[in-house]
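[1] Provided below for reference: sequence and predicted model.
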Amino acid sequence: MIRVATRADLPRISEIRGAVRENVLSNPAKITDTVAYLIDRDGFWVFETNGHIHGFSSADPRNGSIFALFMDPASEGRGIARGLLAAACEHLAAAGHSRAWLSTDPGTRADRFYRRQGWTETGRTPDGEVRFEKALD
């Protein structure tokens, strides 16, 4: 089940974020304010079954970005990430955005995932990440 995240979910969200094999966060303190902002404004979702969170997504309506999409490695391959991404995109569309954007490291599983979901590479960020965009329906 996908539901809006709350601050009570932050420990599990942090655990999942720290467990990734790619796109390792070098400075977790760097994103704390944005995470709190988005959670407090219903811009963060978790996929939960039987009280266990398997993954999360987040969208920032201020700039039309997908801020985060991460899965517990043990829960990958079940289609959960597609549902979480759809929830984030719906939030951006409801906020008035006609396109969403995100960035990720090139050559990663995330890079391949977004391409399979129909996202289009539109360039590179100053730090070398691939920038993707997708029209919102």
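    Now that the structure is in, tell me what you want to look at. Residues are numbered from 1 along each chain as shown.
[2] only C-alpha atoms for contact and neighbour calcs from this point on.
    Will do.
[3] how about the spatially closest residue to Phe56 that is not a sequence neighbour, secondary structure?
    Take Phe56 and drop its neighbours on the chain: the residue closest to it by Cα to Cα, 6 or more residues apart in numbering is Val46, 4.3 Å away. Three-state call for Val46 (DSSP: H, G, I helix; E, B strand; the rest coil): strand.
[4] residues contacting Val46?
    2-5, 53-57, 84 (Cα atoms under 8 Å, 6 or more residues apart in numbering).
[5] do that again at 10 Å, thanks
    Val46 sits next to 1-6, 9, 12-13, 52-58, 69-71, 80-81, 84, 87 when contact means Cα atoms under 10 Å, 6 or more residues apart in numbering.
[6] residue farthest from the centroid of this structure?
    Asn50 (21.9 Å; Cα atoms, centre = their mean).
[7] which helices and strands does the longest strand along the chain pack with?
    In the chain, with assignment by DSSP state E, the single longest strand is strand 52-60. Contacting strand 52-60 under the criterion 3 or more Cα pairs under 10 Å, 6 or more residues apart in numbering; DSSP states H and E are the following elements: strand 2-4, helix 10-18, helix 32-40, strand 44-49, strand 65-71, helix 80-94, strand 99-104.
[8] and here is the other one:
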Amino acid sequence: MNLREAIVGDIKQIQRVRNSVKENMLSDPNLVSDQDCEEFITKRGKGWVYQIEDQIVGFSIIGLQENNVWALFVHPDFDRQGIGKQLHDVMLNWYFSKTVEHVWLGTAPNTRAETFYRKLGWTEIGTHGKGEVKFQMTAENWKILKSDQQ
């Protein structure tokens, strides 16, 4: 199976994927530390990785404390293969098995990520941070979207 829960030993490869993207790039890679990743996947929420052979090519991390998607990234060499959708779905299935609180995320406007979240049924609710589009998913909407997929 290519999709599995993230472990602390995955963090170096998670960081490689995060820093490889062409959109939603970090202005400073040091803004997201290995310790931040570890805290999110072990204490504040959970993460998943998509692995091909020994290489992590995508990951997602969601937080229960802040009720937000902390990260969902796929290495550009593996774009448009359905990896992001699989990471997205496993993440939201887990999240809504733990809580009925809505979940939110922010992403840069006019990006493929913005289109991705719209296509997957996220609702725009405003802006966040430095002009990011803020999206929300409710438990009820996720339940409806999942049933529509079946």
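    Nice, thanks for sending it over. These figures come from a predicted structure and were not determined experimentally.
[9] TM-score for these two?
    Comparison of the two superposed chains (TM-score structural alignment, normalised by the length of the first structure) gives a TM-score of 0.91, and 137 aligned residues with a Cα RMSD of 1.5 Å.
[10] against the second structure, where does the longest strand of the first structure fall?
    Counting by TM-score structural alignment, strand 52-60 of the first structure pairs with residues 55-63 of the second structure.
[11] tell me how far the matching stretch lies from the chain's centre.
    Distance of stretch 55-63 of the second structure from the chain centroid (Cα atoms, centre = their mean, to the nearest Å) equals 7 Å.
[12] what's the mean deviation for that stretch versus the first structure?
    Its matched residues in the first structure lie on average 0.7 Å from stretch 55-63 of the second structure after superposition (mean Cα distance after the TM-score superposition for the first structure).
[13] counterpart of Gln86 of the second structure in the first structure?
    Under the alignment defined by TM-score structural alignment, Gln86 of the second structure corresponds to Gly83 in the first structure.
[14] give the contact list for its match.
    By Cα under 10 Å, 6+ apart, the contact list for Gly83 of the first structure reads 1-2, 47, 56-57, 89.
[15] going by distance to Gly128 of the first structure, which of these wins?
    Among the contacts of Gly83 of the first structure, Ser57 lies closest to Gly128 of the first structure (Cα to Cα), at 22.4 Å.
[16] and the closest one, how far is that from Arg124 of the first structure?
    Ser57 of the first structure sits at a distance of 22 Å from Arg124 of the first structure (criterion: Cα to Cα, to the nearest Å).
[17] more neighbours, those two?
    Neighbours per residue (other Cα atoms under 10 Å) separate Ser57 of the first structure from Arg124, with Ser57 holding more: 28 against 15.
[18] ok, now how distant is the more buried one from Pro126 of the first structure?
    Distance, Ser57 of the first structure to Pro126 of the first structure, using Cα to Cα: 24 Å.
[19] what's the burial count for Ile61 of the second structure?
    Counted with other Cα under 10 Å, the neighbours of Ile61 of the second structure add up to 24.
[20] ok, now Trp70 of the second structure?
    Trp70 of the second structure, neighbours per other Cα under 10 Å, totals 18.
[21] which ones are touching it?
    Contacts of Trp70 of the second structure by Cα under 10 Å, 6+ apart are 37, 40, 45-47, 60-63, 104-106.
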